[in-house]
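Participant: no sequence on this one, just coordinates:
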């Protein structure tokens, strides 16, 4: 007889069907090889706005489970597709284990709608794995379709899997306190083994398949959550950090290795939720409040330490703060010393201060590595010099005896982070805008517009940027009369101003000269990030000295930065 499996979506108290599969348990004919009658799939359909998370594969897998219970040994189907989707549907069914029936003709159909369709007969045998699924673990149980992706939106892979990517279902376990299972749409459960391997090769959920999803509570975010803007609260929640822990193996977290494969790690990897809206809102429903159709867990570089730093920057940095820092430091009376001595003073500083799992690479090693990275690319010597010194602003923490006595132990502005202007509205969504309402400048109406206290097209040189390590270094080199070209000094000052050079923001504040150097600043930052990601170990002191004596000391002298500099 004819059977069907329906897939429903629940939005609050409302349920609606979003997918279905109709099948006939027996087509009424005996097989010529003496086997049981074939089953046949009549319709497999998922509504267009819910496609993209392999819900069709989920329905197909559940159909195979049901048919195995009826004793069927083979299922037939027709892959009917228009010519513009040539072989797309066939590939979909082949990924589910189907094959094109041999010695059959492909039918071409014209439905008088201007499109030509082709119908390809296919079949699939029911194997032991189908028969082992005696009951549906999902029947009547809510689940959330989602993807595991990297920061670029690419689906994360399993090292020992024939599939290039997986689509997942997050399912709440009835047993255990807040425990979850992660099941692929094709019926395999993600698991962490006792030796730490991550795989999806089991069709039952036991100990190794249990996970715990926990939000990372950042001190003070409760107060931020009380902000008046509903949109602000929603955005704050969307940016929260989560960890996925194995419930069976204490201290093991779901992580991603350097090649983009899922793995386990004792060092927490952090994830963020991303929602994808459906294509069509219900009648009378605001799209902003429309429930999402799909979700992703994004493996992010973000860490609690980094979020805390940016939140404190929003609550600390203001027009008054930046002007105060300029008055305090732009006299350059802290110390007299050369660049090599400064490099030695930051020799043991961490190169990645916001990382939970620091790899031991020092800031000095990273600076030399970055300069060498640009040198190997054949970039000008002055650009290599900018790369060598771009992180030396960290030295202020060491040479300013009052630094730790004035509350800066809670907010270290010398740490390299994204920059932005103060004294105007900041719509830059790359710069933790969920903390925007903490800014002291919000109390001044004159700063609460796109231009704020600036003139249109005044030029970036007139802006008060966040007081930071690169900002300090830009002013320090200029005060010491360096002959580095203006383009190089712009790279030093603006490489961390990614909202401008890469995000497309603040164009109303730029002049023609700024626009001309935007691409070169962005390129410098790209090479800097490449070097940061590739630098995995320290450069020995001997090698650093060799690089300095054989190459960089000459460049330093060429651009008038040798001898004793005022810091």
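Facilitator: Cool, got the structure. Everything quoted here is computed from the prediction, not taken from an experiment.
Participant: use CA for all of it now, contacts and neighbours both
Facilitator: Noted.
Participant: what helices or strands is the longest helix anywhere in the chain leaning on?
Facilitator: Determined from DSSP state H, the single longest helix within the chain is helix 512-534. Helices and strands touching helix 512-534, by 3 or more C-alpha pairs under 8 Å, 6 or more residues apart in numbering; DSSP states H and E, are helix 363-376, helix 486-494, helix 498-501.
Participant: okay, now the one to match up with it:
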């Protein structure tokens, strides 16, 4: 990757965003490697632990609403999907360029794994773009407001959320209105009516929601909602349609988590295929 390595800081404690995703692999190993599961609570790297502390402390209902107001007007830039991929590729991390993939290679790796299994073209495209919301980092957002397991705000925090105890420092934990199972929401209101913790999932969903099928949008919006799609939490907020959507998220999740160990894709060779696929669903430029 280009530029100088990013150093961990008080607001950005991860050496790179992949550090969070590596932690997910420790929590949710591939089924055939389940016997190797480690107690991540004891063994997790300090930067990852600090990342979760910041995320759980600062992702309040008020913070989320403010970020929705700030970003969902999509007034920052006009660019196409491939241009956004190249923009994301400028995201600098503390990785070894001889061993780590570029951001575009990561995106293609997921898409190629989906493609190899014969899934529909919209599914392949979803694999390609699902992490493009990480461009929030390039607009100055701290890591804890870009990546991390997502969860509803404005209601009780599920004990299925990793490092649940860190929510004790969140001001919302002292607000009784927010600390019932459904909080400010009606029971079974549906996730569309729920405000999720802010990050790349929610942002990208709003950027692309006019262009893709509902199943693809669910994969994008909820692929980091591990408390729900891997742990079964928050059923009291969900409609019947949400359960259908989460089934698609579960179908997507193995490609998101387990495709990174495969061979690096040949970007130059694959670029024409993916540019044609992008043009099938998206105009030349969209609002970001």
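Facilitator: Nice, I can see it. This is a predicted model, so every value here is computed, not measured.
Participant: how about the helices and strands packed on helix 512-534 of the first structure in JSON lines, adding distance to residue 458 of the first structure and mean neighbour count?
Facilitator: Converted to JSON lines, those look like this (distance: least, C-alpha to C-alpha, whole Å; neighbours: other C-alpha atoms under 10 Å):
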{"stretch": "helix 363-376", "distance to residue 458 of the first structure": "32", "mean neighbour count": "23"}
{"stretch": "helix 486-494", "distance to residue 458 of the first structure": "16", "mean neighbour count": "21"}
{"stretch": "helix 498-501", "distance to residue 458 of the first structure": "14", "mean neighbour count": "22"}
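Participant: what sits against residue 110 of the first structure?
Facilitator: With contact set as C-alpha atoms under 8 Å, 6 or more residues apart in numbering, residue 110 of the first structure has these partners: 116, 117.
Participant: and residue 262 of the first structure, how many residues sit next to it?
Facilitator: 20 (other C-alpha atoms under 10 Å).
Participant: Apart from its chain neighbours, what residue comes closest to it?
Facilitator: residue 256 (4.6 Å; C-alpha to C-alpha, 6 or more residues apart in numbering).
Participant: do the same with residue 182 of the second structure
Facilitator: residue 155 (5.3 Å).
Participant: What residue in the first structure is paired with that neighbour?
Facilitator: Aligning on TM-score structural alignment places residue 155 of the second structure opposite residue 424 in the first structure.
Participant: circling back to that earlier point, report how many residues lie close to the residue nearest to residue 262 of the first structure.
Facilitator: Using other C-alpha under 10 Å, residue 256 of the first structure has 20 other residues around it.
Participant: re earlier: if you count neighbours, what's buried in the helix or strand just after the longest helix of the first structure?
Facilitator: Next helix or strand after helix 512-534 of the first structure toward the C-terminus (DSSP states H and E): helix 541-547. The neighbour-count check on helix 541-547 of the first structure (16 or more other C-alpha atoms under 10 Å) flags residue 544 as buried.
Participant: Not counting sequence-adjacent ones, nearest residue to the equivalent of residue 340 of the first structure over in the second structure?
Facilitator: Residue correspondence to the second structure (TM-score structural alignment): residue 340 of the first structure is matched to residue 82. Closest residue to residue 82 of the second structure apart from its sequence neighbours, by C-alpha to C-alpha, 6+ apart: residue 275 at 7.1 Å.
Participant: Look up how far residue 160 of the second structure lies from the one you found.
Facilitator: Counting by C-alpha to C-alpha, to the nearest Å, the gap between residue 275 of the second structure and residue 160 of the second structure amounts to 39 Å.
Participant: Comparing these two, which shows the higher neighbour count?
Facilitator: Under the neighbour definition other C-alpha under 10 Å, residue 275 of the second structure and residue 160 were set side by side, and residue 160 has more, 15 against 12.
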